[in-house]
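Asker: Sequence and predicted structure, then a few things I'm wondering about:
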Amino acid sequence: MFQRFRRTRLKGQLRSLVRETTLAKDDFIYPLFVRSGEGIKTEVSSMPGVFQMSVDEILKECVELKKLGLYSIILFGIPEVKDSIGSDSLCEHGIIATAIRAIKKEHPEMFVVTDLCFCEYTDHGHCGIIDEVNETVINDATLEISAEQAIIHAKAGADMIAPSGMMDGIIVTLREALDIAGYENLPIMAYSTKFASGYYGPFRDVAESTPSFGDRSSYQMDPANRREAINESIADEMQGADILMVKPALAYLDIVREIRDNTSLPLAVYNVSGEYAMLKAAGERELIDYDRVVMETMIGFKRAGADIIISYHAKEVAKMLEIV
């Protein structure tokens, strides 16, 4: 006798009852890009539907997100002036700190995650203080100013901090600094396995963070390395991370699955700009059933083991979930 797997596929209600992986609005964090000024809402040509926004427009966007049932955001800052050490990110009146305070005042129920890095704030576009001789980031000096940036975010009212620079020792450095400053209950979402990927191209347009020289291969991970990826995430867990992350997501689902099998911590994926732009382009050319492929992609992330999805598709998915 052979097994009749189709028995549980023939009726829609039964398919729903035996469905193994589900998707909900609470799974998503929506990225927002805030810049200095007022009345600014500029669409990014390489990322249709994604905007650079001034703080007043970000507040309006939060209203729309809440209507859709989305209450978690991650903030990226675009300062008016950039310099060699990203001074705006170290200032209590910088763009990110200003945005956090405004959001928490107008929309206290919004859960505000802050991306902690320097590439958006430096004139060279790299993720910390530069070693000009070797054209790379000085790890330990960058840890020091990263701790300063974390305290700025915490004081402004951030609900969670997500350091993305891939500096060795960043999690333990931030955990110790936050604890000493009295923010021992502020969680850290580690960019624990972040690859030096070609999928980030459109992000660098919206964040205005393209490196002025070289690339980030000396501190972000080699896409070919699987074992190192697992070690990176486990090391961040041991240093005190509360949530782990894999970035990008779509080409690294094997890594997501392996990390899921090696940790009980919550696991996030970042569905990055290049992944978003590819689906947008294919949808606009009617090469795919856009809504169906987006949902299939999101389910793929969850099936691989992700608990949280950071995605530019989040608003679209929220609307789709209303219809399902």
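Answerer: Here it is on my side, so go on.
Asker: Please count neighbours and contacts with C-alpha atoms only from this point.
Answerer: Fine.
Asker: What is the neighbour count of Thr210?
Answerer: A count of nearby residues for Thr210, using other Cα atoms under 10 Å, gives 21.
Asker: SS state for Tyr191?
Answerer: coil (DSSP: H, G, I helix; E, B strand; the rest coil).
Asker: wait, it sits on Lys247?
Answerer: Yes. Counting by Cα atoms under 8 Å, Tyr191 sits close enough to Lys247 to count as a contact (7.2 Å).
Asker: Quick one: the strands in the stretch 1-150 of the chain, in order.
Answerer: 28-35, 41-44, 47-53, 72-78, 111-116, 130-131, 136-137 (DSSP state E, counting those that start in this stretch).
Asker: Please compare the first structure with the one that follows:
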Amino acid sequence: MIEQKLRPRRLRINEQIRSMIRETTLSVKDFVYPIFVVPGENIKEEIPSMPGCDHLSVDRAVELAKKIYALGIPAVEIFGLPEYKDEIGSSAWDMTSPVQRAMEAIKKAVPELVIVGDVCLCQYTNHGHCGKLCGHYVDNDETLKLLQKVALSQAQAGADIIAPSDMMDGRVAAIREILDENKFINVSIMSYAVKYASGYYGPFRDAADSAPQFGDRRAYQMDPANSREAMKEVELDLAEGADIIMVMPAMAYLDVVRQVREYINHPVAVYNVSGEYSMVKAAAANGWIDEKRIVLETLTGMKRAGADIIITYHAIDAAEWLG
């Protein structure tokens, strides 16, 4: 009989040893929880395509923010449904809109909770595209001027991090310029640098009422087949002043996350998007998977791939499971 001297199983024999040599540790401090705010008061309505996630009025969003902070989750990202929509999405920089009011209220109630502001126009335009239209074409440079207004309004409302998700060329530089001009030099930019034109966004478009009224977003979001192009986008956004680089979606693009992690020394974020979340919730509801085990395994995979920050609708559940 051949003597087995090398036995990797020795280091898997019990949880104490496994925890001592664990290479990747998932923490509640890794998470950002997205919140959807809507007009009105005392509103909490579950989003049908995203079980466990709700549309919240500002007052109820503040209640949730307090719970999130108590769980140890360090940050929230705020999305919103406006009271009105128009061709240019002007409600996106209206200080009386739910997003800006929620930022102000949350910052007042939970000042140490980090607020991330999503800067895009798709939720606020009546055509559902991410910028100002010229015919059926999104005008890149005219859109930059509008994004500057959105970013500045969110910084004024209390956002600690501005996260442009529109995929217009040059938007990081434009946002950095307007923030600095208005003395918001300490407001960070977390760029959706690598945002793919993905089918995984479907439930979010239901939640944010942001589906395009014609065509799609492939003319400005990235082709899912490309990874070298992702490095170009990362390089450009860092040169323009991005502080954090995001890859979105997460699960089908962990190879890209790894490439980005190896390419840069800046923090890397991933967005565990709505379709990824809803698939897990649907499978769990049917009894096909162990939800807790799958969620924690999935989030650990994102961390292992190189993510420092994980934006996820699972954050509250995962924080409770992690204790």
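Answerer: Received it, and whenever you're ready, just let me know what you need. Model, not experiment: these values are computed from the prediction.
Asker: Could you check the strands of the stretch 1-150 of the first structure and tell me which one is nearest Met160 of the first structure?
Answerer: Closest to Met160 of the first structure of the strands of the stretch 1-150 of the first structure is strand 111-116 (Cα to Cα; 4.7 Å).
Asker: In the second structure, which residues correspond to that closest one?
Answerer: Following TM-score structural alignment, the aligned partner range for strand 111-116 of the first structure in the second structure is 114-119.
Asker: how far is that stretch from where the chain is centred?
Answerer: On the basis of Cα atoms, centre = their mean, to the nearest Å, stretch 114-119 of the second structure sits 9 Å off its chain's mean C-alpha point.
Asker: got it, and stretch 78-97 of the second structure?
Answerer: Stretch 78-97 of the second structure sits 19 Å away from the centroid of its parent chain (Cα atoms, centre = their mean).
Asker: can you give me the end-to-end distance of it?
Answerer: Separation of the first and last residues of stretch 78-97 of the second structure by Cα to Cα, to the nearest Å is 12 Å.
Asker: follow-up on the earlier one: how about the strands of the stretch 1-150 of the first structure in JSON lines, adding mean neighbour count and distance to Ile234 of the first structure?
Answerer: Shown next, in JSON lines, are the strands of the stretch 1-150 of the first structure (neighbours: other Cα atoms under 10 Å; distance: least, Cα to Cα, whole Å):
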{"stretch": "strand 28-35", "mean neighbour count": "23", "distance to Ile234 of the first structure": "23"}
{"stretch": "strand 41-44", "mean neighbour count": "15", "distance to Ile234 of the first structure": "36"}
{"stretch": "strand 47-53", "mean neighbour count": "19", "distance to Ile234 of the first structure": "33"}
{"stretch": "strand 72-78", "mean neighbour count": "23", "distance to Ile234 of the first structure": "23"}
{"stretch": "strand 111-116", "mean neighbour count": "23", "distance to Ile234 of the first structure": "20"}
{"stretch": "strand 130-131", "mean neighbour count": "15", "distance to Ile234 of the first structure": "27"}
{"stretch": "strand 136-137", "mean neighbour count": "20", "distance to Ile234 of the first structure": "23"}
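Asker: quick one, strands of the stretch 201-323 of the second structure?
Answerer: Counting by DSSP E, counting those that start in this stretch, the stretch 201-323 of the second structure has these strands, from start to end: 244-248, 268-272, 309-312.
Asker: residue boundaries of the helices in the stretch 201-323 of the second structure?
Answerer: Counting by DSSP state H, counting those that start in this stretch, the stretch 201-323 of the second structure has helices at residues 202-208, 228-240, 254-263, 274-285, 291-305, 315-322.
Asker: Dump the ones you listed into CSV; add mean neighbour count and distance to Val37 of the second structure as well.
Answerer: Shown next, in CSV, are these (neighbours: other Cα under 10 Å; distance: least, Cα to Cα, whole Å):
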stretch, mean neighbour count, distance to Val37 of the second structure
helix 202-208, 19, 9
helix 228-240, 17, 29
helix 254-263, 19, 29
helix 274-285, 18, 16
helix 291-305, 18, 25
helix 315-322, 17, 17
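Asker: what's the counterpart of Phe31 of the second structure in the first structure?
Answerer: Alignment note: Phe31 of the second structure maps to Phe28 in the first structure; criterion TM-score structural alignment.
Asker: can you tell me which residue in the first structure aligns to Ile88 of the second structure?
Answerer: Match for Ile88 of the second structure (TM-score structural alignment): Ile85.
Asker: these two touch, right, that match and Ile129?
Answerer: Yes. With contact defined as Cα under 8 Å, Ile85 of the first structure reaches Ile129; the gap is 5.8 Å.
Asker: which residue lines up with Asn14 of the second structure in the first structure?
Answerer: Under the alignment (TM-score structural alignment), Asn14 of the second structure pairs with Lys11 in the first structure.
Asker: quick one: its match and Met295 of the first structure, what's the gap?
Answerer: According to Cα to Cα, Lys11 of the first structure stands 21 Å off from Met295 of the first structure.
Asker: ditto for Gly201 of the first structure
Answerer: Taking Cα to Cα, one finds Gly201 of the first structure at 23 Å from Met295 of the first structure.
Asker: and Val58 of the second structure, what is it in contact with?
Answerer: With contacts defined as Cα atoms under 8 Å, 6 or more residues apart in numbering, Val58 of the second structure is in contact with Val37, Val38, Pro39, Gly40, Glu41, Pro98, Arg101, Ala102, Ala105.
Asker: Adding distance to Val119 of the second structure, write those residues out as a markdown table.
Answerer: Converted to a markdown table, those look like this (distance: Cα to Cα, whole Å):
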| residue | distance to Val119 of the second structure |
| --- | --- |
| Val37 | 15 |
| Val38 | 17 |
| Pro39 | 19 |
| Gly40 | 22 |
| Glu41 | 24 |
| Pro98 | 14 |
| Arg101 | 15 |
| Ala102 | 15 |
| Ala105 | 19 |
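Asker: That's all I had, so thanks and see you.
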